[in-house]
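Q: pasting the sequence and the predicted model now:
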Amino acid sequence: MDLAQLQDIKRLYKRVFSTDDGIKVLEDMKQRFFFDKSTFSNQPHEIAYNEGQRTVVMFLENMMTDIEKVEQMKQQQEALNE
């Protein structure tokens, strides 16, 4: 995926999860999937499972942030190609 595609997909994530419904869904996922709490368990497999759930929510958050950084990277890449 090139920077332009990354920038476009990040905008889509932000658009979807910035709606009233998207905000509610993301908040629900954060509460259900250990976003702000420990994934600790006495069972190693359960920790791995919990971390997998948490990682998805972290990915969604990341896809909605740092769009400006992607734009800066794109500009730098374009400058290098000139």
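A: Here it is on my side, so go on.

Q: make it CA atoms for all contacts and neighbour counts henceforth
A: Noted.

Q: what's the neighbour count on residue 50?
A: Using other CA atoms under 10 Å, residue 50 has 19 other residues around it.

Q: how about the nearest residue to it, chain neighbours excluded?
A: Leaving aside its chain neighbours, residue 50 sits nearest to residue 39 (5.6 Å; criterion: CA to CA, 6 or more residues apart in numbering).

Q: which one's the longest helix in this structure?
A: Looking across the chain with DSSP state H, the single longest helix is helix 44-63.

Q: putting a second one here so we can go through both:
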Amino acid sequence: MENEVNPEEELKRLHAMYANFAQNAIGQIVLDDLKKRFHYNATTVKTGTIDPHELAYAEGQRSVVLFLIAMGEIGKQAEN
């Protein structure tokens, strides 16, 4: 069939898009903002009482930023 998508090719295309996002100026501004907002360089555990739900929520936010960075790196490596 003509319209079938090759999963391997689709993944390569997706990696290239993440690399493009990670390497262009607008993508860097957005990524830097996300790092500041979502605990990239800071602990998600606050002193005092630890709320497990709040901790899980904060770690979920952080994991999205880490995912974006990792996908950008995979895309950059695939280009080389």
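A: Looks like it arrived, so ask away. All values reported here derive from a predicted model rather than from experimental measurement.

Q: coming back round to it: you'd agree the residue nearest to residue 50 of structure 1 is up against residue 47?
A: Yes. Look at residue 39 of structure 1 against residue 47 with CA atoms under 8 Å: they come within range, at 5.7 Å.

Q: so what's the residue most central in space within structure 2 closest to, chain neighbours aside?
A: Nearest residue to the geometric centre of structure 2 (CA atoms, centre = their mean): residue 68, 1.5 Å. Excluding the flanking residues, the one nearest residue 68 of structure 2 by CA to CA, 6+ apart is residue 18, at 7.3 Å.

Q: from residue 79 of structure 1, how far off is the aligned residue in structure 1 for the one you found?
A: Structural alignment places residue 18 of structure 2 opposite residue 13 in structure 1 (criterion: TM-score structural alignment). With distances taken as CA to CA, to the nearest Å, residue 13 of structure 1 is found 27 Å from residue 79 of structure 1.
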